[in-house]
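J.: Can you look at this prediction? I've put the sequence above it.
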Amino acid sequence: MISVAEHRRRILETVRRLAPQQVPVTQAQGCVLAKDVEALVPLPGFDNSAMDGYIVGAADVAGLPAPDSADSAEASDAPEGAGQPVRLPVDGDIPAGDTRQLRLEPGHAYRIMTGAPIPAGGDVVIPVELTDGGTEYVTLHAADAPGRHIRRAGEDVHAGDIVLRAGTVLGARQLAIAAAVGAGELSVYPRPRVVCLSTGDELLPPGSVPGFGQVVDSNGLMLAAALREAGFDARAGGVVLDTEEAVTAALDAALADADAIVTTGGVSMGAYDAVKAALSSLGTVAFDKVAMQPGKPQGFGTLGEREVPVFTLPGNPVSALVSTEVFVLPALRTMAGLPVEPAPPPRARVLDGWPSPPGRAQFVRVIVEEAQAEPWMGAASGTAGPPGPSLRSAGGQGSHVLQALADADALAYVPADVTRVEPGDLLGYRRLGQQGWAAE
């Protein structure tokens, strides 16, 4: 047998990052930037109001008090008339989206809305709360210093600035600034397209009622969903009969548009292992026994002119999902331009114990018991944090046990040299769907 690390290393040394593509900014979520994004326009693109209120000239409100002192009676040494309300005629409204290039005359005001452009000659926005709200004439009771409540053109981003660097993962915030600075398309490493094939004469499509000796295919549905949860484009390719001809035809069809292929079943030592039979004469796929539980029978290689990676996984559902978490997802992250490890795995104390097979790394379905924490908005600064999470087994650990898999929310990693896990032991774990394993 080979170790988990050895099989994983062979996979990661084989897969290659996909070639960059130009995609619309609306379709780039989750992708990794292949090229810096340069601002085509400044942000903001023009001087605009940060408040609903009135735009006036600074000279017209020079005698008004600041808002925090508008109600103060102290100012005995102020000039006569200082601090008295100012009444100005209102020349109209400037709503957001107004494209007129207006000019404010001295001694006049415009009513202005948040985001609306500042007219030439306007120096100060007076929030509506500091006025009587008039539409023909407005009475102003207080005023801030010139420039207050005005967002200046380019104060956030200048035209020509690099707003996003190559290698950035494009989430909601990154897509927002890319669109705002004028990027219609982005150069990205695309998300790999994956086809998941389930092999076995006993399999029926989801929605079927199985008879004696028959099983509903849960692998294709499960693995495609797990890969989509991790941010990749995946689909179930359907059930493939246990014949070399059927497997070969299914692989040929998948190669038409897939960047990676995942098969389940047909890779053990039985007489009907059609996947192994079909792939033994195709591409570079090699089959190994990996020192892990579950998931010992594994295969990996490439097919076709594009050297499409093919992962052949065991047919038992738990083995298939564990193999996907440990081997497939790190490879897809590499192909997508992402780091193999999204983050260092956390560690937690075990609440119960269980045996572990000697000489084999064990991936145990566990439930993470979170400590009760204060809501983040109400947490007091400087207070001690809550105790860390704990792990407990989700139940039966057989490779066919779907209930424990459904109940689990993480996999705990037990090294190959450990034969028993005791309560209180510290184990690394990964939330299911948060791929990447640093196996020894």
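T.: That came in fine, so what should we check first? For clarity, every value in this text was computed on a predicted model and none was experimentally measured.

J.: Could you use CA atoms for every contact and neighbour count after this?
T.: OK.

J.: Helices of the stretch 301-440 of the chain, residue ranges please.
T.: Counting by DSSP state H, counting those that start in this stretch, the stretch 301-440 of the chain has these helices, from start to end: 317-323, 329-335, 402-407.

J.: Assumed Ala250 was part of a helix.
T.: Yes - per DSSP: H, G, I helix; E, B strand; the rest coil, Ala250 lies within a helix segment.

J.: Straight-line length of stretch 398-409, end to end?
T.: In stretch 398-409, first residue to last residue: 17 Å (CA to CA, to the nearest Å).

J.: Pull the residues that contact that stretch.
T.: Contacts of stretch 398-409 with the rest of the structure, by CA atoms under 8 Å, 6 or more residues apart in numbering, involve 294-295, 316-319, 365-368, 394-397, 431-432.

J.: My read is that Gly428 contacts Pro346, right?
T.: Yes - between Gly428 and Pro346 there is a contact under CA atoms under 8 Å: 5.6 Å.

J.: Neighbour count: the two, which is higher?
T.: More neighbours surround Gly428 than the other of Gly428 and Pro346, with 18 against 12 (other CA atoms under 10 Å).

J.: closest to Gly265 out of the helices of the stretch 301-440 of the chain?
T.: Gly265 lies closest to helix 317-323 among the helices of the stretch 301-440 of the chain, at 8.7 Å (CA to CA).

J.: elements contacting that closest one?
T.: helix 219-229, strand 308-313, helix 402-407 (3 or more CA pairs under 8 Å, 6 or more residues apart in numbering; DSSP states H and E).

J.: The structure to be compared is supplied as follows:
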Amino acid sequence: MTATADAEAAANELMPLAEYLGSVLRRLRALPPLDLDLTQAHGNVLANDVLAPHPYPAFDQAAIDGYAARWEDLSGAGRVGSHPSFGRFEGGRPVRLNVVGDLGAASWRPVRLNPGTCFSVAAGAPLPIGSDVVVPVHWTDQGMAAVEIQHAPKRGSGVRRAGDEVAAGQVLAPAGAYVTPAMVATFAASGIGHVVVRPSPRVVVVATGDELVDVGRPSQPGQVVDANSHALTAAAVEAGALAYRIGICDDDPEGLRGLLEDQTLRADLIITTGGTGTGPGDMLRRVLSRRDPGRGAVEFTDVALSPGATLGFGTVGGEEVPVVCLPGEPGSALIGFEVLARPVIQLLAGAEPVFRTSVKAHLLETISSPGGLREFRPAHVAERRGGGHTVQPLAGGPYTLSGLAEANGLLVLGERVTTAAAGSTVDVLLFDRRR
């Protein structure tokens, strides 16, 4: 049997990634909803449809600064013109109207417009009863007691009627939508001060290993700089979580178990990195896979995934807080976050879909892939002129970390793919990062 055949045979004993993710995600539920004020709700996922309790605008109002008038009084103004806002009126002479008052956005007393008169109005001011047009200031001589109007706008121009933009009872945003700044403005304008949302998951990140040292120094023999806890905390924030970096925990069984159980009081999800293997120093796996009553347990699974084949999932502590265990190699840890931890965060937050957006793209370079494993390789995706996408593979394998630093997507190669030829169509997950 060849080395390739041996590798594929070994990969066949691993759990397919799709099967593993399904088994994990089916065990989770979105966090219970909370009623939050609008500012706090920004960035969260709506738990219910949001309906407009009132119309917007709430009353007829001027859309521009100008003069509120009756359209019938302007029928002799201006001439036939090509401007799209000009009315088609004959005569070519200005119309003179008496200005009987000024209305600002703070005006509240109802007033009525009589024939041959107008009101000077500011944008947002309530319209006088009987008016159906607002003439822009620059189409007039800007008179104060009386005004000459050179051009007649179309009937209804410069006017916003009550409910024009949002009708009472209209769905402003559906359940599952992220609350954006524009949504916050729409909710507030429609009379909504609070909305029911799924809270952002509180995520605690812990790196484990006696060999780890904090950032600010290079690695030396017997020491490895903890890049993972910093990177995974940033990744959790990018995924919409409230993330807290605990830092480094030594391979002390009781200390490790105690630290994780302490964090269950502040966490909706715990992410660990390191110690998922079966080597002599992989204490985390031995501690968390032990089934102690009332303390939870984690199952470690060899998954058909490249890079980073071993992932852990289970619960910790009496509160049974979910825990995701990722490999210690930085590139593998970040890929593990993308395929497992990020979907878990999205599900807890009530977001749909839980996976990143994917596109089909034309491969620019022939690449090989390990048989029997679903490979996620850093890539740069570009839109083609005329439509579609191209994808340039970046460094993978042992160089995945440096490849991810340049990537704006992940090229996905299935378990049966050993070679992907240039020009072939492949799947790519898109990062939602600004480039």
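T.: Looks like it came in fine. This structure is a prediction, so every number in the text was calculated from the model and none was measured.

J.: Can you give me the TM-score here?
T.: Remark: TM-score between the superposed chains equals 0.87 [TM-score structural alignment, normalised by the length of structure 2]; 413 aligned residues with a CA RMSD of 2.6 Å.

J.: one step back: would you mind giving the helices of the stretch 301-440 of structure 1 as JSON lines with mean neighbour count and distance to Gln174 of structure 1 added?
T.: JSON lines is the format used below for these (neighbours: other CA atoms under 10 Å; distance: least, CA to CA, whole Å):
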{"stretch": "helix 317-323", "mean neighbour count": "25", "distance to Gln174 of structure 1": "31"}
{"stretch": "helix 329-335", "mean neighbour count": "24", "distance to Gln174 of structure 1": "19"}
{"stretch": "helix 402-407", "mean neighbour count": "16", "distance to Gln174 of structure 1": "34"}
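
J.: Need these in CSV (columns: distance to Gln84 of structure 1).
T.: Listed next are the helices of the stretch 301-440 of structure 1 as CSV, based on distance: least, CA to CA, whole Å:
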stretch, distance to Gln84 of structure 1
helix 317-323, 75
helix 329-335, 66
helix 402-407, 70
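
J.: gap between stretch 23-39 of structure 1 and the chain center?
T.: With CA atoms, centre = their mean, to the nearest Å as the basis, stretch 23-39 of structure 1 stands 14 Å off its chain's centre.

J.: And for it, what's in contact with it?
T.: 20, 157-172, 175, 178-179, 181-191, 231, 336-338.

J.: Apply 6 Å and report the result again.
T.: Applying CA atoms under 6 Å, 6 or more residues apart in numbering, the external contacts of stretch 23-39 of structure 1 come out as 159-171, 181, 184-190.

J.: Could you tell me which of these count as buried?
T.: Listed as buried from the contacts of stretch 23-39 of structure 1 are 163-164, 167-170, 181, 185-190; burial here means 16 or more other CA atoms under 10 Å.

J.: State the pair within the residues you listed that is farthest apart.
T.: Greatest spacing in those, by CA to CA: Val181 and Pro190 (22.0 Å).

J.: picking up where we left off before, of the helices of the stretch 301-440 of structure 1, which approaches Thr131 of structure 1 most closely?
T.: Per CA to CA, nearest to Thr131 of structure 1 of these: helix 329-335, 56.9 Å.

J.: in the superposed pair, what's the mean gap between the closest one and structure 2?
T.: Here the mean offset of helix 329-335 of structure 1 against structure 2 after fitting is 1.7 Å, by mean CA distance after the TM-score superposition for structure 1.

J.: equivalent range in structure 2 for that helix?
T.: Per TM-score structural alignment, the counterpart of helix 329-335 of structure 1 in structure 2 is residues 342-348.

J.: in what helix or strand does Arg8 of structure 1 lie?
T.: Element membership for Arg8 of structure 1, per DSSP states H and E: helix 4-14.

J.: Which residue range of structure 2 does the helix or strand just after that helix align onto?
T.: Counting by DSSP H and E, the next helix or strand C-terminal to helix 4-14 of structure 1 is strand 21-24. Using TM-score structural alignment, strand 21-24 of structure 1 lines up with residues 34-37 of structure 2.

J.: buried set for that stretch?
T.: Those would be Leu36, for stretch 34-37 of structure 2 by 16+ other CA under 10 Å.

J.: Could you check how far it is from the centre of its chain?
T.: That offset, for stretch 34-37 of structure 2, works out to 19 Å (CA atoms, centre = their mean).

J.: Show me where the stretch 1-150 of structure 1 has its strands.
T.: 21-24, 32-33, 37-38, 48-49, 53-56, 86-94, 109-112, 124-127, 137-140, 150-151 (DSSP state E, counting those that start in this stretch).

J.: buried set for stretch 52-59 of structure 1?
T.: By neighbour count on 16+ other CA under 10 Å, the buried set for stretch 52-59 of structure 1 is Asp52, Gly53, Tyr54, Ile55, Val56, Gly57, Ala58.

J.: My error: substitute stretch 91-105 of structure 1 in the last question.
T.: Here stretch 91-105 of structure 1 shows Asp93, Ile94, Pro95, Leu104 as buried, counting by 16+ other CA under 10 Å.

J.: ditto for stretch 225-234 of structure 2
T.: Of all the residues in stretch 225-234 of structure 2, those buried under the rule 16+ other CA under 10 Å are Asp226, Ala227, Asn228, Ser229, His230, Ala231, Leu232, Thr233, Ala234.

J.: So which bit of structure 1 is it matched to?
T.: Against structure 1, stretch 225-234 of structure 2 falls on residues 216-225 (TM-score structural alignment).

J.: Go through the contacts of stretch 23-39 of structure 1 and flag which are in strands.
T.: In this view, these that belong to strands under DSSP state E are Ile162, Val163, Leu164, Glu185, Leu186, Ser187, Val188, Tyr189.

J.: Look up how far Gln27 of structure 1 lies from the fourth one.
T.: This means Glu185 of structure 1. In terms of CA to CA, Glu185 of structure 1 sits 9 Å off from Gln27 of structure 1.

J.: which ones are touching the equivalent of Cys118 of structure 2 over in structure 1?
T.: In structure 1, the residue matched to Cys118 of structure 2 (TM-score structural alignment) is Ala109. By CA under 6 Å, 6+ apart, Ala109 of structure 1 lies in contact with Ile55, Val56, Val90.

J.: Distance-wise, check the second one relative to Asp47 of structure 1.
T.: Using CA to CA, one obtains 14 Å as the distance from Val56 of structure 1 to Asp47 of structure 1.

J.: Of the buried residues of stretch 91-105 of structure 1, just say which sits nearest to Ser390 of structure 1.
T.: The nearest one, if we look at the buried residues of stretch 91-105 of structure 1 relative to Ser390 of structure 1 and count by CA to CA, is Pro95, at 55.3 Å.
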